[in-house]
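**Student:** with the sequence up front, the predicted model follows.
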Amino acid sequence: MEHTDRNYIGKKEFWTFAAAAGGQGMIYAIMSSYISDFYLNVMGLSPLFVLLLMLLARIWDAVNDPMMGALADHTQTKWGKFKPYIIVTPIPVAVLTVLLFYAPDISPTMKMVYAGITYVLWGMIYTMSDVPFWALPNAMTPNPKERARLISIGRTVNGVGSAVPMVIVMGLGWILPLFNLSGNQLEQTRYLTAALVAAVVGNLIFITVFFTAKERVNIPKPVKHPDNPGVLKAMFRCRPLMIVVIMGILSSTRYLMQAGAIHVARYAFYIGPETVTEAALQSNISTVSLVFSIATAVGMFGSMVFLPKLYKKFNYKQIIIGSNLIGMVSCLIIYFIGYRNFWWCVPFLVISSIPLGTMNVTSYAMIGDALDYMELKTGLRSNGLGNACQSFVNKLGNALATTFVVLMYIIVNLDINKIGTDYTVDPNTLDHGVRNGMFLLVSLLPAAGMLLSSIPVFFYDLVGAKKDKITAELHKMRAEKGIVIEE
């Protein structure tokens, strides 16, 4: 057991990985938190088109993500399996992130074509970066405790990075009206500036991990045998892995606490002065969104910070189910408080964001354990494909959250093109159905997802003595096969 308990990763390597995760968080957050608002309220795309775009892009991801995982697993270079993709993807990711938030002055049809091409291309190139990056912890150390610690800190710093574009977007909402910008012109400038900063700074930080990370665990390809299942089939047969995937899909509405914030700030909450002006409306959007971001960050980061200590007292199963139930109850309280009492909602926004932190971190650690289990049972291990599953689930979850937002626009019959784009909408002029519908995005819908996602976790059993036994037996099996873990 001594080798399974030792640490392999140095401090510089550890914290460079964490910083890179923060840079990646900046890039992903600008897309996941604001793309629906940009498409609907800035580019003026129809909700139905945005809905179809998200659906078709996720269908493609179901093919593209496993392909990327398999490609990474079969890559053999002097830098390793995963690091080559980290050095080649930052520039195209940066360019596409900026193009994603550029609103060209073209016909409505060409806007749809432009949005479709840039959105799908961004997803493809981002996958080339994301899948290898989050597969790295499995290659950097064979110690599951050290791996969990690396992922925990990495996801925490990733969350910190994700707050940066939110602060920029909200800050520009206060600054740009001082330059007599309003309506659509203000929104275009705000999003393009935030995307440019996130793309450049985020990728410069992200690329540093290439120079410090070391891939120590290199599992050789097994000899093919007619009786042995392929890696993909083995993964689908790996019950713990499928439980994590199902859990992630069912929990997709938790992302609404971030993706829905800008929409409820526009169309549900109003905390400004009685005399409504353009500056007051922009200040309302910025203030509500900023408070949402801070509340979400406190709940999410708070849970992430305490996770290493919680891991010593509770297993992954207990942490996921417990935090989900706490978040669900808090979301229900938010619903009963109502959209007219924003400040009363804030403490419960913090509590309802706790599952964001616990699931974002623990799901990656659970996948690592599931891959250990699969390797022990079948002799097959695919870090790339395993993390492609998680990458796909994350993107699907964010897309489903965006889908719920778009569907709510359709359900409440909110058409921004009919309202107008030359000025900012006053939420007080909207009827109760519209405001309450938007409010559901951050109350009842997340509560439902937290409840549903807890159900499959009851059947996850890689905990306690069973997990320790798998770790010890896997170490013994690797030693017998002559697999050497590099220093």
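**Tutor:** Noted; the coordinates are in hand.
**Student:** contacts and neighbour counts: CA atoms only from here.
**Tutor:** Will do.
**Student:** which one's the longest helix in this structure?
**Tutor:** Secondary structure of the chain read by DSSP state H shows that its longest helix is helix 278-313.
**Student:** who touches the most centrally placed residue in the chain in this structure?
**Tutor:** Among the residues of the chain, the one closest to the centroid is residue 394, at 5.2 Å (C-alpha atoms, centre = their mean). With C-alpha atoms under 8 Å, 6 or more residues apart in numbering as the criterion, the residues that contact residue 394 are residue 248.
**Student:** against residue 469, how distant is it?
**Tutor:** Distance of residue 394 to residue 469, computed by C-alpha to C-alpha, to the nearest Å: 30 Å.
**Student:** and if you look at residue 103?
**Tutor:** Between residue 103 and residue 469 the distance is 55 Å, computed by C-alpha to C-alpha.
**Student:** what about versus this one:
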Amino acid sequence: MEENLQNKKYLTVKELIFYSLGLFGLQAIIFYINSYQVEFYSGSGMIDASKMVIVTFIILAAKLVSAVFDPLIGNLIDSKKGGKHGKLKPFIVISTIPLSILTVLIFCKVNLTGFALYAYIFVTTTLWSVAMTLGDVPSQGMSAVITPNPTERNNLIGFSGTLKSIGQAAPYVVVPAVCLCVPGGAGIEGTISTTEYLWCAIVISVLGSLMFLGIFFFNKERVPYEAERVSLKDMFGIIKNNKYLLLVVASYFLGFARQGAMAIQAQTANAILGGANKIIILGISTAVGTVISMAVTPILIKKFDEKKVFIAMSIYGGVSSVLAYFVAVWTNFNLIALIATLFLMGLQFGAVNIMPMIMVADSVDYYEWKTGKRTEGVAYAVLSLCIKVTLALGAAVCLAWVFADFTGYQANMTEFSDSVKKGVFFSYTVIPGITSALAAIPIFFYDLVGDKKKQISADLAARRGVVE
């Protein structure tokens, strides 16, 4: 049975492409918000520079509040009876319109001040985060139900993870392109205007949403499940009794600022390179390393296993990030040295982005093997919650460091002192690097690999019988 499961093909090329493009589109929307929201508030004059630290923590609070809905959405998905379109795909359609509208709304300049403005930022960010979760949880959960073949699933997660990472960098190409197209726009060198931010939001949300909908139209849910409503107490029980899911959660929280640099790309480009639209240099340099890492990671997994690869790349991420800071300072932020070290930093992200997805999918199998219940909704809601909270925490810490008085960064500066550059780049490299290394600690206790993983897959295949 194990051999048949490993050899039988379920996943089609069309499904692989449209699932991956769907994640690309969603990530483009998410990282436009993550990378440009704070810079928009600062550059548009909506928020005074002295109040920017407050705004970073308002956004953090909004995302923490919205995170409460993640397990509730996961429970809603798990309790849904699968109809013609399955139990996961309908939520992708439901999420698309509110996510697009709220993305545009966040980049509308409003005539509010003081508490009213802070409340507006809090409410729009909270609603956006809930809408994002409504799409993110089922789209990530699809990787566990498209195919029961663990090898195909690893390949799916690897390939889609590559496009997902490229999608995260897509705004760094789209934003300068839009600025070049808007009459009198900022181009590459100038300061991005409020009109350009709004047009970028429209373009990215529309194109990203259309790509995201491809998951609904071109993918099939194949792994069987039984709909079951789970109480809040039971949800915590599911999480508590899934030790492998808990290890992934612990790793995420220890590595909370690992991708914090993504939140300060615009500020780093502005301070180090002399313009927010030069973010493309930072984004592409790191993205190239990430894409190569994504391509190599499945090969490394086959030769070693998920545990060893994750630990090695997390430690590598810490070392390469800290090294990037000292090389930049030593070379006085030489562009060639900067590109080279950012490329080396990017090599860590392929593995650390793919591994948690594989581990959570495997933890769903483990929990079904242990209890007879599949809990994609709860498991991926927990993953979404971890990603959301840790990204928010990492962004808040890195942004707070950038806008703190001891760093001295302001978006409308025309020249930046060496101390400002060093402060911003420290937040961009060293802080994420330290947490990257810490993320490896829980995975030392993760043993759902090799023969154990194969046996669980074989046992589940025998229980399910033939899967179409």
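**Tutor:** Everything's here; your move. Keep in mind that this is a model prediction, so the values were computed, not measured.
**Student:** ok, back up a step: more neighbours: residue 103 and residue 469 of the first structure, which one.
**Tutor:** A count of neighbours by other C-alpha atoms under 10 Å puts residue 103 above the other of residue 103 of the first structure and residue 469, at 19 against 14.
**Student:** helix, strand or coil: sort out that one for me.
**Tutor:** In three-state terms, and counting by DSSP: H, G, I helix; E, B strand; the rest coil, residue 103 of the first structure is coil.
**Student:** list the contacts of the aligned partner of it in the second structure.
**Tutor:** Under the alignment defined by TM-score structural alignment, residue 103 of the first structure corresponds to residue 109 in the second structure. Contacts of residue 109 of the second structure were listed using C-alpha under 8 Å, 6+ apart, and they are 44, 46, 194.
**Student:** can you do 10 Å?
**Tutor:** The neighbours of residue 109 of the second structure, taking C-alpha atoms under 10 Å, 6 or more residues apart in numbering as the test, are 40, 41, 44, 45, 46, 194, 195, 197, 198.
**Student:** check those for burial and list the buried ones.
**Tutor:** By the neighbour-count criterion of 16 or more other C-alpha atoms under 10 Å, the contacts of residue 109 of the second structure include these buried positions: 40, 41, 44, 46, 194, 195, 197, 198.
**Student:** next step: those restricted to strands.
**Tutor:** The subset of those located in strands under the criterion DSSP state E is empty.
**Student:** and the aligned residue in the second structure for residue 218 of the first structure, which of the three is it?
**Tutor:** For residue 218 of the first structure, the aligned residue in the second structure is residue 224 (criterion: TM-score structural alignment). Three-state assignment for residue 224 of the second structure (three-state DSSP): coil.
**Student:** repeat for the one 4 residues further on
**Tutor:** Under the three-state scheme (three-state DSSP), the conformation of residue 228 of the second structure reads as coil.
**Student:** in the stretch 151-300 of the first structure, which spans are helices?
**Tutor:** 183-206, 231-237, 239-250, 256-259, 261-267, 278-313 (DSSP state H, counting those that start in this stretch).
**Student:** now the ones you listed as TSV including distance to residue 454 of the first structure?
**Tutor:** As requested, the helices of the stretch 151-300 of the first structure are arranged in TSV below (distance: least, C-alpha to C-alpha, whole Å):
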stretch	distance to residue 454 of the first structure
helix 183-206	33
helix 231-237	20
helix 239-250	7
helix 256-259	17
helix 261-267	24
helix 278-313	17
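**Student:** right, so of those, which gets closest to residue 96 of the first structure?
**Tutor:** When the helices of the stretch 151-300 of the first structure are compared by C-alpha to C-alpha, helix 183-206 sits nearest residue 96 of the first structure, at 8.8 Å.
**Student:** distance between the closest one and the chain's centre?
**Tutor:** The gap between the average C-alpha position of helix 183-206 of the first structure and the chain average comes to 18 Å, counting by C-alpha atoms, centre = their mean, to the nearest Å.
**Student:** right, I'll call it a day here.
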